[in-house]
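Engineer: sequence below, structure please.
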Amino acid sequence: MAFLTNFYVFLFYFAAFVLVAGLARKIIQYARTPAPLKIPTTPAPTTGRGVVFRMMREVVLFESLFRGNKWTWIFGWMFHFGLLLVTLRHLRYFIEPVWFPIQLVQPFGIYGGIAMVVGLAGLWARRFLVDRVKYITSTSDHLILGLLVAIGCTGLLMKFVFHVDVVEIKHFFQGLYSYDIEPLPADPLLLLHLFLVAMLMIIFPYSKLLHAPGLFFSPTRNQVDNPREQRHIAPWARKLERS
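Structural biologist: Below is the predicted model of the structure:
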């Protein structure tokens, strides 16, 4: 019991460090990458406010994906919205007292877990059934999708089939904050679920999942379409021009 608890304490401290440090490094890299050309995807907004609204539609509604492929949009939106509900539901393990909005979302988080797995199944199926998608699919794509499906399925199994002591789980994670370590329940399904989550945290900053923060730095989305009104010069080009 003590060995398992200490192992998962180390695992989650390490995973949290890799996730935060890796994301910070990539975001800084994205921010410093020059955009030498004005390349917003048309029709594009011509004002800064329009860019903000466009980014909001892209983040919340997946606007460009909706225009590109309706089936991919359906499964993609199901997965991401389900993941949001699941994440909000899981916040109860990290805060005390539990905020009222988090209490309200608890029953919806269960349906979010189901939607998450169904959406992932659809996205994974298209990588086998659609030839042009199958051609560009790599082994890492299958591994990431498999990891996400396994996380969702083990979570649903703990909810509907093999119940675990959620109070002890909450004590364990709250103890990580204060370095007051509480024993972790030695439930095999729980241990598998937590191990998979930690693996996801570790690989996140080095995988295609970086499209989440990367979207905000995409010049095709975050640029104002005003090349006639204002000349676009990258910072490094401006320095060369002055010299």
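Engineer: CA atoms for contacts and neighbours, from now on please.
Structural biologist: Will do.
Engineer: gap between the two ends of stretch 227-239?
Structural biologist: Across stretch 227-239, the terminal residues are separated by 20 Å (Cα to Cα, to the nearest Å).
Engineer: next up, the contacts around residue 191.
Structural biologist: Contact analysis of residue 191 by Cα atoms under 8 Å, 6 or more residues apart in numbering lists nothing.
Engineer: which element is it on?
Structural biologist: Per DSSP states H and E: residue 191 is located in helix 188-203.
Engineer: in that helix, what counts as buried?
Structural biologist: For helix 188-203, the neighbour count (16 or more other Cα atoms under 10 Å) marks 189-191, 193-198, 200-203 as buried.
Engineer: ok, stretch 218-225 next?
Structural biologist: Going by neighbour count (16+ other Cα under 10 Å), the buried part of stretch 218-225 is 219, 220, 221, 222, 223, 224, 225.
Engineer: do stretch 166-184 as well
Structural biologist: Those buried within stretch 166-184 under the rule 16+ other Cα under 10 Å are 169, 170, 171, 172, 173, 174, 175, 176, 181, 182, 183, 184.
Engineer: got it, and stretch 4-20?
Structural biologist: Neighbour-count burial for stretch 4-20 [16+ other Cα under 10 Å]: 5, 8, 9, 11, 12, 15, 18, 19.
Engineer: to compare against the first, here's the next sequence to fold:
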Amino acid sequence: REVVFFESLFKGSKWSWLFGWLFHFGMLIVLAQHFRYFTQPVWSWVVMIQWVGSYASFAMFAGLAGLWARRVLVDRIRYISAPSDHLMLALLLAIAGSGLVMKHSSHTDIVSLKAFSLGLVSFDWQPLPADAPLLVHLSLVIILMLIFPFSKLLHAPGVFFSPTRNMRDNPREHRHVASWAKELPDRTSSTDGA
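Structural biologist: A predicted model of the protein is given here:
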């Protein structure tokens, strides 16, 4: 439930939950929609979600804008925010914004872009369309891919490896003692008469 619905975030902050969910769900749909550039023939489920893509891209952008506004406007969040937090949000907003510009105003040559993308996958190099918004978009995505493994954006695996998510929460019913600690003398009872 945590991975899909962000349950602990919902309990903590409704605005953070709303903006975070808008961003992550929008990004999931947008990334899935991008499979159409790398597959031929396009998978049927990718074709079925194409109509949702425009709405998802706006949801992604709105979620990012809301998360950044929260980082700037809420005092305690602003206090703990590092410059890298703002730069990551700016980078993601620039990627989403350049994608929206390509979709709704500059209208990149999709046929040439698909030929280029399929050429990347099959090692049959094709020319990249020379649209400025496309070049900006791809450059920003490359920057994101380079810094992603070393940044706070790599928080998804933490959900699976966090002890607070994976351990049982029953310390009052059953005392969990590590195997190496079982060999230590019991210090719970006092023998000095105090």
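Engineer: picking up where we left off before, in the second structure, what range does the helix or strand following the helix holding residue 191 of the first structure match?
Structural biologist: Using DSSP H and E, the helix or strand that follows helix 188-203 of the first structure in sequence is helix 211-214. Under TM-score structural alignment, the counterpart of helix 211-214 of the first structure in the second structure spans residues 155-158.
Engineer: helix, strand, or coil at the spatially most central residue of the second structure?
Structural biologist: For the second structure, residue 24 is the residue whose C-alpha lies nearest the centre (Cα atoms, centre = their mean; 5.7 Å). What DSSP: H, G, I helix; E, B strand; the rest coil gives for residue 24 of the second structure is helix.
Engineer: do residue 130 of the second structure as well
Structural biologist: coil.
Engineer: that one: how many residues sit nearby?
Structural biologist: 12 (other Cα atoms under 10 Å).
Engineer: what do we get in the first structure for it?
Structural biologist: By TM-score structural alignment, residue 130 of the second structure lines up with residue 186.
Engineer: and its match, how far from residue 106 of the first structure?
Structural biologist: Distance of residue 186 of the first structure to residue 106 of the first structure, computed by Cα to Cα: 25 Å.
Engineer: with residue 86 of the first structure instead?
Structural biologist: In terms of Cα to Cα, residue 86 of the first structure sits 9 Å off from residue 106 of the first structure.
Engineer: for residue 91 of the first structure, which three-state class applies?
Structural biologist: Assignment for residue 91 of the first structure (three-state DSSP): helix.
Engineer: tell me how far it lies from residue 208 of the first structure.
Structural biologist: From residue 91 of the first structure to residue 208 of the first structure the distance is 25 Å (Cα to Cα).
Engineer: next one: residue 73 of the first structure
Structural biologist: 18 Å.
Engineer: which one's more surrounded, these two?
Structural biologist: More neighbours surround residue 73 than the other of residue 73 of the first structure and residue 208, with 20 against 13 (other Cα under 10 Å).
Engineer: three-state assignment of that one?
Structural biologist: Going by three-state DSSP: residue 73 of the first structure is helix.
Engineer: how about residue 168 of the second structure?
Structural biologist: Going by three-state DSSP: residue 168 of the second structure is coil.
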